[in-house]
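*Asks:* Next comes the sequence, and after it the predicted model I'd like to discuss.
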Amino acid sequence: MNLSTPVGLALARAGRARIEHGPYGLLLAWDYRSGLLPVRGRAMTIGDVVLLGIPESALVRRPNLLRHEARHAGQYARWLGPLGFLPAYGLASLYSWARTGDPALRNHFESRAGLLDGGYIHRAHPTEAGSAEPGRDGSSHD
């Protein structure tokens, strides 16, 4: 056990979130309200805990978001918890930002979690088919 999930639960409680069991073995922390982490309008995973700054109704419009967050939970397990994953994720975000101006598009961890599932890129309409960057279809490489 790498302590990621207890850290996530502590953050959820500090943010006065309502915690419930979700799919993929995740713990969903609804209505996260702390300024500690930037999750307003988004989701952020710490261990198996997903801090949600979005209303439950938003998942209807983004049905694959929890699958994306579950992949991040697996990354915490493989990258030795918060002490390994968070610095590696931060470096990957900086690299992506330097290359693209966006912290996710070239972030190895976001790519492997699925950019499309995470809402970082959008599926192009048939008339916009040439507008999507090749190889950035959000598919997981796990």
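*Replies:* Here it is on my side, so go on. Residues are numbered from 1 along each chain as shown.
*Asks:* can we go C-alpha only for contacts and neighbour counts from here?
*Replies:* Will do.
*Asks:* give me the number of residues near residue 88?
*Replies:* Here the number of neighbours of residue 88 (other CA atoms under 10 Å) works out to 15.
*Asks:* Just the element for it, please.
*Replies:* In the assignment (DSSP states H and E), residue 88 maps to helix 81-100.
*Asks:* Also residue 73?
*Replies:* For residue 73, the host element (DSSP H and E) is helix 65-78.
*Asks:* how about that helix: buried residues?
*Replies:* Neighbour-count burial for helix 65-78, counted by 16 or more other CA atoms under 10 Å, picks out 65, 66, 67, 68, 69, 70, 71, 72, 73, 75, 76, 77.
*Asks:* Between all of these, which two are separated the most?
*Replies:* Greatest spatial distance among the buried residues of helix 65-78 (CA to CA): 65 and 77, at 19.0 Å.
*Asks:* Check it against this one:
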Amino acid sequence: NFAVIFAAVWIWTGLAMTILSAAYKALPQEIIEAAIIDGATQWQRFWRLVLPMLSIPITFLVVVMIINALKMIDLVYVMTMGGPRGGTRVIGFSIYVEMFANGKIGYGSAIGAILLILVLPIILYQLRQTKKQL
């Protein structure tokens, strides 16, 4: 389990850091400089200025990571094939096993529909948060 988690973190850290770095560099420096002049500490600037301004990219990354965790089949398939006694079996891998290994197309499709039902509210939440902050 930890090997799959470590590999997933290794894969997605680059994307997350690239998005957060680009978003941080795009922050208006005038606001941060004004906070420095007003006497805000570095901690206050982070919590009251930087973090709220980075909330859209952070929300996007959280949504993408949750969706990828739910549908992750490639790492599980390559590294563990479902793991010892199904220990690393995730929803995406279950869809694959039921449809192609067990030949239960309808059951695999039902699991896929459940995955859609799980992912859709997460996407809608992210869209609402983005619209609210724009």
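*Replies:* That came in fine, so what should we check first? Just so we're clear, the structure is a prediction, and the values are computed from it rather than from any experiment.
*Asks:* Work out the TM-score between the chains.
*Replies:* After superposition, the two chains reach a TM-score (TM-score structural alignment, normalised by the length of structure 2) of 0.34; 69 aligned residues with a CA RMSD of 4.2 Å.
*Asks:* Please tell me how far the spatially most central residue of structure 2 sits from residue 109 of structure 2.
*Replies:* Centrality entry for structure 2: nearest residue to the mean C-alpha point is residue 65, 1.5 Å, by CA atoms, centre = their mean. From residue 65 of structure 2 across to residue 109 of structure 2, the span is 23 Å (CA to CA, to the nearest Å).
*Asks:* ditto for residue 118 of structure 2
*Replies:* Residue 118 of structure 2 sits at a distance of 14 Å from residue 109 of structure 2 (criterion: CA to CA).
*Asks:* Tabulate the buried residues of helix 65-78 of structure 1 (JSON lines), appending distance to residue 29 of structure 1.
*Replies:* Listed next are those as JSON lines, based on distance: CA to CA, whole Å:
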{"residue": "65", "distance to residue 29 of structure 1": "14"}
{"residue": "66", "distance to residue 29 of structure 1": "12"}
{"residue": "67", "distance to residue 29 of structure 1": "15"}
{"residue": "68", "distance to residue 29 of structure 1": "16"}
{"residue": "69", "distance to residue 29 of structure 1": "12"}
{"residue": "70", "distance to residue 29 of structure 1": "14"}
{"residue": "71", "distance to residue 29 of structure 1": "17"}
{"residue": "72", "distance to residue 29 of structure 1": "15"}
{"residue": "73", "distance to residue 29 of structure 1": "14"}
{"residue": "75", "distance to residue 29 of structure 1": "19"}
{"residue": "76", "distance to residue 29 of structure 1": "17"}
{"residue": "77", "distance to residue 29 of structure 1": "19"}
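*Asks:* what's the helix or strand where residue 62 of structure 2 lies packed up against?
*Replies:* Using DSSP H and E, residue 62 of structure 2 maps to helix 55-71. Applying 3 or more CA pairs under 8 Å, 6 or more residues apart in numbering; DSSP states H and E, one finds that helix 55-71 of structure 2 makes contact with helix 2-25, helix 91-96, helix 105-133.
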